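Chemist: coordinates only, sequence not included:
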């Protein structure tokens, strides 16, 4: 069971890391006023977080059904990483809206 939980943890970390890469690319696009591309990067990041979240949820549901898992520092780290990435996604998703509005005001003043 320890190896199984480690594999799930690595899956979560992998997908969360992929999501972070897309989020960072989204910030780059925002800085270049490429807002459509920034949103596309955020969509890709969201898909990666959903894959990570699914792996985490399946493990938690398994334990809730009575399948005990040994504590794993790696799994705790994976969960922490996923939560952090989800927060970064939420911030980036709001910032793209803010930056787009600011860009419109600067480039097309009334």
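Modeler: Noted; the coordinates are in hand. Here the structure is a predicted model, which is why all the values come from computation and not from measurement.

Chemist: only C-alpha atoms for contact and neighbour calcs from this point on.
Modeler: Noted.

Chemist: buried residues in the longest helix along the chain?
Modeler: Counting residues, the longest helix found in the chain (DSSP state H) is helix 73-107. In terms of neighbour count (16 or more other Cα atoms under 10 Å), helix 73-107 has its buried residues at 74-75, 78-79, 81-82, 85-86, 89, 92-93, 96, 100.

Chemist: structure two is appended below for comparative analysis:
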């Protein structure tokens, strides 16, 4: 019975990890699309893509937060390398989205002063 419980916990973390990776990856894709829009001087499109990127980051973060809240409430999980990777993936892409927003802001300023 203990083995079954451990397998269920691992499966839950794997499922959450995949949701984090999926949403964070979608956020990265939208950030990349924002850069392409900015290169075309379409800053309205770039901002729309950045909004979508941020929404995806929020979805990924919500998935992660549910596990953290469960642990805070006393639920314990066996370590899961994929979940750790997913958290790293989320942090990296969240930083990328933030930097993309800043770069597009800078690019827009430069274009306005040409």
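Modeler: Okay, I see it. Since this is a predicted model, take the numbers as computed values, not measurements.

Chemist: of the buried residues of helix 73-107 of structure 1, just say which sits nearest to residue 68 of structure 1.
Modeler: residue 75 (13.8 Å; Cα to Cα).

Chemist: counterpart of the closest one in structure 2?
Modeler: Taking TM-score structural alignment, the alignment pairs residue 75 of structure 1 with residue 83 from structure 2.

Chemist: which one in structure 1 is aligned with residue 112 of structure 2?
Modeler: Using TM-score structural alignment, residue 112 of structure 2 sits opposite residue 104 in structure 1.

Chemist: and the lengthiest helix in structure 2, what does it pack onto?
Modeler: Of all the segments of type helix in structure 2, defined by DSSP H, the longest one is helix 2-39. When contacts are defined as 3 or more Cα pairs under 8 Å, 6 or more residues apart in numbering; DSSP states H and E, helix 2-39 of structure 2 packs onto helix 43-72, helix 81-112.

Chemist: off-centre distance for the longest one?
Modeler: This points to helix 81-112 of structure 2. Per Cα atoms, centre = their mean, to the nearest Å, the displacement of helix 81-112 of structure 2 from the mean C-alpha position of its chain is 9 Å.

Chemist: which ones are touching the alignment partner in structure 2 of residue 28 of structure 1?
Modeler: With the correspondence set by TM-score structural alignment, residue 28 of structure 1 lines up against residue 36 in structure 2. Going by Cα atoms under 8 Å, 6 or more residues apart in numbering, residue 36 of structure 2 touches residue 46.
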